[in-house]
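K.L.:
Next come a sequence and a model predicted from it.
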Amino acid sequence: MLLTVSGPPGSGKSTNAELLADRFDLDHISGGDIFRELADERGYTPVEFNELAEEEEQIDKDLDRRLRTIAGTQDDVLLESRLAGWLAAEHADLRFWLDAPLDVRAERIAEREAKTVAEARATTERREQSEAKRYADLYDIDIDDLTIYDAVFNTARWGETTVPDLLTAAVERYDPEQDEGKQPVEGVRYEF
């Protein structure tokens, strides 16, 4: 089984992806963890590395190639990243998008990163603008197009104790035999 969990920073995707992977005994591969490791190796903060990636498209291509390869070659995996649903579109059994209002996400990020809410909000807005531009330029992906996802959840509305149960219920009720066939996402170019 291949599941994807995507969403913007502070949406709860990492927390929920980890719980979902544990519940179904899946390997949890986090694109964010890989990205932060690459940034740290090169001596950048994630925000600085995002901005560098605007100039050096190979950064995104390397990360995305790794995630796409995992999606196409490994079984029993949960991929978590902003683009996981797009990158694994041909292989994923289910694709989830998690989100929350920016104010809620900024509070969550501020708490986990020991920043002020204003700092977290500004950093998050800058990061999201950078990523949206890169995704559009590199792959012709509109990150705001949620039509490729099987389910979309507002984690602020449902809360941290309910969202994992909703995701679990969706996976448990999924019947691959009733799947009409996986259709690649139209108009997206994957050039690595």
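P.N.:
Structure's in. What do you need?

K.L.:
For the rest of this, base every contact and every neighbour count on C-alpha atoms.
P.N.:
Noted.

K.L.:
and the residue lying closest to residue 93 once chain neighbours are set aside, what is it in contact with?
P.N.:
Spatial nearest neighbour of residue 93, chain neighbours left out: residue 2 (5.4 Å); criterion: CA to CA, 6 or more residues apart in numbering. Shown in contact with residue 2 (CA atoms under 8 Å, 6 or more residues apart in numbering): 71, 75-79, 91-94.

K.L.:
Any of those buried? List them.
P.N.:
Listed as buried from these are 71, 77-79, 91-94; burial here means 16 or more other CA atoms under 10 Å.

K.L.:
With secondary structure and distance to residue 56 as extra columns, can I get the residues you listed in CSV?
P.N.:
Shown next, in CSV, are those (DSSP: H, G, I helix; E, B strand; the rest coil; distance: CA to CA, whole Å):
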residue, secondary structure, distance to residue 56
71, helix, 24
77, strand, 29
78, strand, 28
79, strand, 24
91, coil, 28
92, coil, 28
93, coil, 32
94, strand, 31
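
K.L.:
Out of those, which is nearest to residue 150?
P.N.:
Residue 150 lies nearest to residue 94 out of these, by CA to CA, at 6.1 Å.

K.L.:
alright, now check it against this:
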Amino acid sequence: MKIALSGKSGCGNTTVSSMIAKHYGLEFINYTFHDIAREHNIPFSEFYEKEIIGRDDYYWDRYLDKRLSALSKKNNTVLASRLAIWISKSADLKIYLYAKMEVRAERIMTRDGGMYSDVLSSTFKRDENDKKRYLAIYNIDIDDYSLETDLVIDVTNINSNEVFELIRDEIDKRNLKN
């Protein structure tokens, strides 16, 4: 079974994907810009500003997405990334998590700290930058996910356990278990 899960920052992509992987005994694949920054011993905010926003060649986007594309070909996996539903062409189930920006900012603030107004502003800017980059690189509009998904879940008012249960029900309904 291969599952691809996408959503913007603060939707619970990593949390829910890891729950799915653990429950079904799947490999959890979640390689992100945060991981690249850690590998280079650079704080994420600095890496993002200098290497993602500050470059015109989209080097790190292509690097990350090429690696994820290769990993997405493996069986018995859960791939969690912004572009997972577009990258993982052979996924048995493609899921998109959505939440209102204000809720996402609150969740990010709880996870990473900071002041709400700053987190809200940076979340908005990151969304805009992501959209612009993915359109420029791949002609993908990350706000137009309806044709790429099997399941869209609005996670604005539900917790990760409830999201997991909805996904588990969909897996059962489709008889996708290993």
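P.N.:
Perfect, I can see it now. As the structure is a prediction and not an experimental result, all values here were calculated from the model.

K.L.:
And stretch 23-36 of structure 2, end to end?
P.N.:
This stretch, stretch 23-36 of structure 2, spans 27 Å end to end (CA to CA, to the nearest Å).

K.L.:
can you name the two of the contacts of residue 2 of structure 1 that are farthest apart?
P.N.:
Pairwise distances among the contacts of residue 2 of structure 1 were taken by CA to CA; the largest, 13.4 Å, belongs to 75 and 94.

K.L.:
And the longest helix that structure 2 contains against structure 1, how far off on average?
P.N.:
Counting by DSSP state H, the longest helix found in structure 2 is helix 116-138. With mean CA distance after the TM-score superposition for structure 1, helix 116-138 of structure 2 departs from structure 1 by a mean of 1.0 Å once superposed.

K.L.:
Show me what counts as buried in that helix.
P.N.:
116, 119-120, 123, 126-127, 130-131, 133-134.

K.L.:
From the contacts of residue 2 of structure 1, pick the one nearest residue 109 of structure 1.
P.N.:
Nearest to residue 109 of structure 1 among these, counting by CA to CA, is residue 79 at 21.1 Å.

K.L.:
got a list of what the closest one touches?
P.N.:
Residues near residue 79 of structure 1 by CA under 8 Å, 6+ apart: 2-5, 28-31, 67, 71.

K.L.:
how far away is it from residue 110 of structure 1?
P.N.:
Residue 79 of structure 1 is 25 Å from residue 110 of structure 1, where distance means CA to CA.

K.L.:
if we can go back for a sec, tell me the one of the buried residues of helix 116-138 of structure 2 nearest residue 160 of structure 2?
P.N.:
Checking these against residue 160 of structure 2 by CA to CA gives residue 123 as the nearest, at 20.0 Å.

K.L.:
Name the nearest residue to that closest one, sequence neighbours excluded.
P.N.:
Ranked by CA to CA, 6+ apart and with sequence neighbours excluded, the top spatial neighbour of residue 123 of structure 2 is residue 105, at 6.4 Å.

K.L.:
Off-centre distance for the helix or strand harbouring that neighbour?
P.N.:
Using DSSP states H and E, residue 105 of structure 2 sits in helix 101-112. In terms of CA atoms, centre = their mean, to the nearest Å, the centre of helix 101-112 of structure 2 is found 15 Å from the chain centre.

K.L.:
what angle separates that helix from helix 116-138?
P.N.:
Taking axes from the mean of the first three to the mean of the last three CA atoms, to 10 degrees, one finds that helix 101-112 of structure 2 is oriented at 100 degrees with respect to helix 116-138.

K.L.:
what range in structure 1 matches helix 101-112 of structure 2?
P.N.:
Using TM-score structural alignment, helix 101-112 of structure 2 corresponds to residues 102-113 of structure 1.

K.L.:
and residue 160 of structure 1, what does it touch?
P.N.:
residue 12.

K.L.:
ok so residue 95 of structure 2 is a helix residue?
P.N.:
No. Using DSSP: H, G, I helix; E, B strand; the rest coil, the assignment for residue 95 of structure 2 is strand, not a helix.

K.L.:
Which stretches in structure 1 count as helices?
P.N.:
Assigned by DSSP H, the helices in structure 1 fall at 13-23, 31-41, 46-55, 58-73, 84-87, 102-113, 117-139, 155-158, 163-173.

K.L.:
Tell me which residues of the second one come out buried.
P.N.:
When neighbours are counted by 16+ other CA under 10 Å, the buried residues of helix 31-41 of structure 1 are found to be 31-32, 35-36, 38-39.

K.L.:
need the helices of structure 1 in a markdown table with distance to residue 146 of structure 1, can you?
P.N.:
Putting the helices of structure 1 into a markdown table (distance: least, CA to CA, whole Å) gives the following:
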| stretch | distance to residue 146 of structure 1 |
| --- | --- |
| helix 13-23 | 15 |
| helix 31-41 | 19 |
| helix 46-55 | 22 |
| helix 58-73 | 19 |
| helix 84-87 | 10 |
| helix 102-113 | 17 |
| helix 117-139 | 14 |
| helix 155-158 | 15 |
| helix 163-173 | 17 |
